[in-house]
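J.: Provide a 3D model corresponding to the input given below.
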Amino acid sequence: MATFVLVHGGWHGGWCYRRVADLLRAQGHVVFTPTLTGLADRSHHFDETIDLTTHQRDITNLIRWEGLRDVVLAGHSYGGMVITRVANDVAQQLSALVFIDAMVPEAGECLADLMSPALRDRIKALAAEGETSLPPIAAAHFNVNADDAQWVDSLCTGQPVRTFTEPAGDTSGRDTFANKIYVRAADYPSPGLDAMAERAKAQGGWRYEEIAGGHDLMVDNPQGLADILLGA
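T.: Here you go, the predicted model:
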């Protein structure tokens, strides 16, 4: 029996992993799909102070307070920023790090640094204007399958602006971790995510996987993603 902690990406919540979690639990595994503070079912906790550190603590504290060991820790998209931080806190309690079409920040980089120039400029403008939340981007932009796009859009919520602008900081916990996997979505063209995949490959010590589906692989291809997680 394995233990999985699955961290969602921007604008999403733990709900997005429902299908993957069902597949893993059906085989007797323990699965946690926490929602990060200020999003989805925890959107009532939103405030302007929420940042990457807040979300790091969400996951680190879950692992510590639940007394988890040998955890397969996975992060989707923005979740790569989060699990990079968490690896510094609880590396000894992890068995694998899985980056699902995710950011692989270097020390000092923030999420906005890794996004398209247009979105980066939008985030900077919002921050300069004192805005605290970036509205969701339509699921169709991420090539989520047509049958599920409306469902995804109905559940996404605004993302705290400070999560885009706080630097990743120290990445040594991730960089020195032995068992790392990068999973790329084959049906979501993205120069930025291609660059993240190439960065992982260039670092060495990573396994690379590519599976069918849009950016939200847990929605588009839950079985394919579950199989990779089980093999981590």
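
J.: going forward, measure contacts and count neighbours with C-alpha atoms only.
T.: OK.

J.: so residue 144 belongs to a helix, correct?
T.: No: assessed with DSSP: H, G, I helix; E, B strand; the rest coil, residue 144 is coil; it does not lie in a helix.

J.: can you count the residues close to it?
T.: Using other C-alpha atoms under 10 Å, residue 144 has 22 neighbouring residues.

J.: chain neighbours aside, what residue packs nearest to it?
T.: Nearest in space to residue 144, with sequence neighbours left out and distances taken as C-alpha to C-alpha, 6 or more residues apart in numbering, is residue 214 at 5.2 Å.

J.: and what of residue 162?
T.: In this structure, residue 162 finds its nearest non-sequential neighbour in residue 51, 4.7 Å apart by C-alpha to C-alpha, 6+ apart.

J.: so residue 62 is in which element?
T.: Using DSSP states H and E, the secondary-structure element containing residue 62 is helix 52-65.

J.: what helices or strands is that helix leaning on?
T.: Helices and strands touching helix 52-65, as assessed by 3 or more C-alpha pairs under 8 Å, 6 or more residues apart in numbering; DSSP states H and E, comprise helix 79-90, helix 162-165.

J.: to compare against the first, here's the next sequence to fold:
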Amino acid sequence: MTAFILVAGAHTGGWVWREVAAGLREAGARAYEVTLSGVDGGGGAAGPGVDLETHIEELVRLIDRVEERDVVLVGHCYGIHPVRGAADRRSERISRIVNVDVGIPEDGDPALKLVPDQTNRERVLSLAQEDSAGTLPAPAVEEWQRWGSVAGLPAEVLARLTEQAVPQPLPTLTQPLRLSGAVAELPTTGVLCTANGSSIAVVEAMVGLGDPAFRRLADPGVTFFELDTGHWPMLSAPRELVDVLFRAVAGKGHRVAAVREQPTHLRPFLMDVEERPRERTGRVDLHLPDADGPRPAVVFVHGGPVPAGARPTPRDWPAFVGYAQYAASLGAVGVTVDHRLHELTAYARAADDIAEAIELVRADPRVDGDRVGLWFLSAGGLLAADWLAAPPSWLRCVAASYPILAPLPGWGLADSRFRPVAAVRGAGRLPIVLTRVGLERPEIAVTVEEFVSAAADCGAALEVIDVPLGHHGFETIDPTDASRDAVRRAMRSVLGHLGAGTD
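T.: The predicted structure follows:
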């Protein structure tokens, strides 16, 4: 018989697993729904000394009492931290760890590191400065979205979640997790909730970047499942989660292939482009046309997050080099930038990097500083918001290719300034060229359609170029005539708005 130990996230306890536990027992398994100390509804007091180590020791004691041979630890949100800590100390007893819509913390990581919402992080740090042993108040009904998508939760379930939630001891969120390394050898399954912005495609893209931090996700013992729901599948899709848990124990699930061949983002650009000189200054590359006098410029903005350790960096990726060289071959200065969007919390830093790069470009005597276009790709699309909300006079065009145009659930940016869907209201008659791919990931496609609708409502000057059979990143994935035609149309439209000669 398999024993499932179910550990809930912040502010909640074993009660959130009630339906999942019942389903596991009906199918012949043993289930233990864990409520950790400090979140047991005891009047909101954390109690003396309740921290992450307290919760790890509680799980260790429970594992020691479990008689079943196969023990599966299931952690949701914060719960994965005590789960991994306990598994590290009792690795010989654990047959598998299941991460429910949460990343994999490593040695030295506090739980706060995996909290996506910057406002939540800052609130925790502020409260910890006032009283390091205090508590984080339970969320109000409208605040749950900051912890993850509430998609799939009926109103009455969300109300019950709010009613039963309790304050979370701050030390459980701020104390670093300490691991010996034993846990790294255990089979692991990730349950990715697509309505919260995570998916197998996202995992594969991160592994493809080649950063060592993500290599373990391609280990043979790591599997993945997707659930089409929000961040609380034990409440929104309990039957589906039960099925996934049993399939995980059976060793099933999607395995991410290790990158043995050229990853998609390093494949050749879909067009042969005339080679032009390239100059590098700091994080900025200028691809120069064969032309006299100041020329208009197009600044290409990559997406991400791109881990700081990824090599080569985006400005050397074939797609960005190809776009910049293509612009230069048609008489404009093509600009690529390595901005520092290394994690989701770094959008403000990346925006500063882009603004600094634009100042450098406009000050170059070979550039006509009054004729500049900005071209955003993928998750870089969120960085378009500032420029759409209040376009400067020198900005002649904004382009976006397969962009993300509203923060995805679980990204912690819901109330941030990086919302092109809302910012487009300030664009006026600024030309906007949008390249839309027909085979886009659903969670991204929704944001594109919201943007198109918002642009129509406010009368924005939006041109849409469709690539019906194109994928996200089609310039190195789909080298078809239709894809090449879309790139040509988009480039000529952008350069036309800049007044560049394109013959």
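
J.: quick TM-score on the pair, please.
T.: Scored against TM-score structural alignment, normalised by the length of structure 1, the superposed chains reach a TM-score of 0.89; 228 aligned residues with a C-alpha RMSD of 2.4 Å.

J.: tell me the most buried of the helices and strands packed on helix 52-65 of structure 1?
T.: Among the helices and strands packed on helix 52-65 of structure 1, judged by mean count of other C-alpha atoms under 10 Å, the one packed with the most neighbours on average is helix 79-90 (a mean of 25).

J.: angle of that one against helix 52-65?
T.: Here helix 79-90 of structure 1 runs at an angle of 50 degrees relative to helix 52-65 (axes from the mean of the first three to the mean of the last three C-alpha atoms, to 10 degrees).

J.: helix 79-90 of structure 1 against structure 2, how far on average?
T.: The superposed helix 79-90 of structure 1 is, by mean C-alpha distance after the TM-score superposition for structure 1, a mean 1.0 Å from where its aligned residues fall in structure 2.

J.: give me the distance between the following helix or strand past that helix and the centre of its chain.
T.: Towards the C-terminus, the helix or strand next in line after helix 79-90 of structure 1, according to DSSP H and E, is strand 94-100. Averaged C-alpha coordinates place strand 94-100 of structure 1 at 11 Å from its chain's average position (C-alpha atoms, centre = their mean, to the nearest Å).

J.: likewise for stretch 210-220 of structure 1?
T.: That offset, for stretch 210-220 of structure 1, works out to 13 Å (C-alpha atoms, centre = their mean).

J.: against structure 2, where does that stretch fall?
T.: Matched against structure 2 by TM-score structural alignment, stretch 210-220 of structure 1 falls on residues 226-236.

J.: just the terminal-to-terminal distance for that stretch.
T.: The first residue of stretch 226-236 of structure 2 is 14 Å away from its last residue (C-alpha to C-alpha, to the nearest Å).

J.: hmm, who's touching that stretch?
T.: Residues lying outside stretch 226-236 of structure 2 but in contact with it, judged by C-alpha atoms under 8 Å, 6 or more residues apart in numbering, are 16-17, 19-20, 101, 148-154, 157, 191-196, 199-200, 237, 240-241, 410.

J.: tell me the counterpart of residue 373 of structure 2 in structure 1.
T.: Aligning on TM-score structural alignment leaves residue 373 of structure 2 without a counterpart in structure 1.

J.: quick one: residue 373 of structure 2 is in a strand?
T.: Yes: secondary structure assignment (three-state DSSP) places residue 373 of structure 2 inside a strand.

J.: which ones are touching the residue most central in space within structure 1?
T.: Within structure 1, the residue whose C-alpha comes closest to the C-alpha centroid is residue 79; the distance, by C-alpha atoms, centre = their mean, is 2.0 Å. For residue 79 of structure 1, the contacting residues are 7, 8, 9, 10, 99, 102, 103, by C-alpha under 8 Å, 6+ apart.

J.: ok, of the residues you listed, which one's closest to residue 123 of structure 1?
T.: Closest to residue 123 of structure 1 out of the contacts of residue 79 of structure 1 is residue 10 (13.3 Å), distances taken as C-alpha to C-alpha.

J.: from what I can see the closest one touches residue 78, true?
T.: Yes: counting by C-alpha atoms under 8 Å, residue 10 of structure 1 does reach residue 78; the two are 5.5 Å apart.

J.: who has more neighbours, these two?
T.: Set side by side, residue 10 of structure 1 and residue 78 give different neighbour counts by other C-alpha under 10 Å, the larger being at residue 78 (26 against 21).

J.: excluding covalently adjacent residues, which one is nearest to the more buried one?
T.: Counting by C-alpha to C-alpha, 6+ apart, the residue nearest residue 78 of structure 1 is residue 9, at 4.6 Å.

J.: please tell me how far that neighbour sits from residue 79 of structure 1.
T.: Here the criterion is C-alpha to C-alpha. By it, residue 9 of structure 1 lies 5 Å from residue 79 of structure 1.
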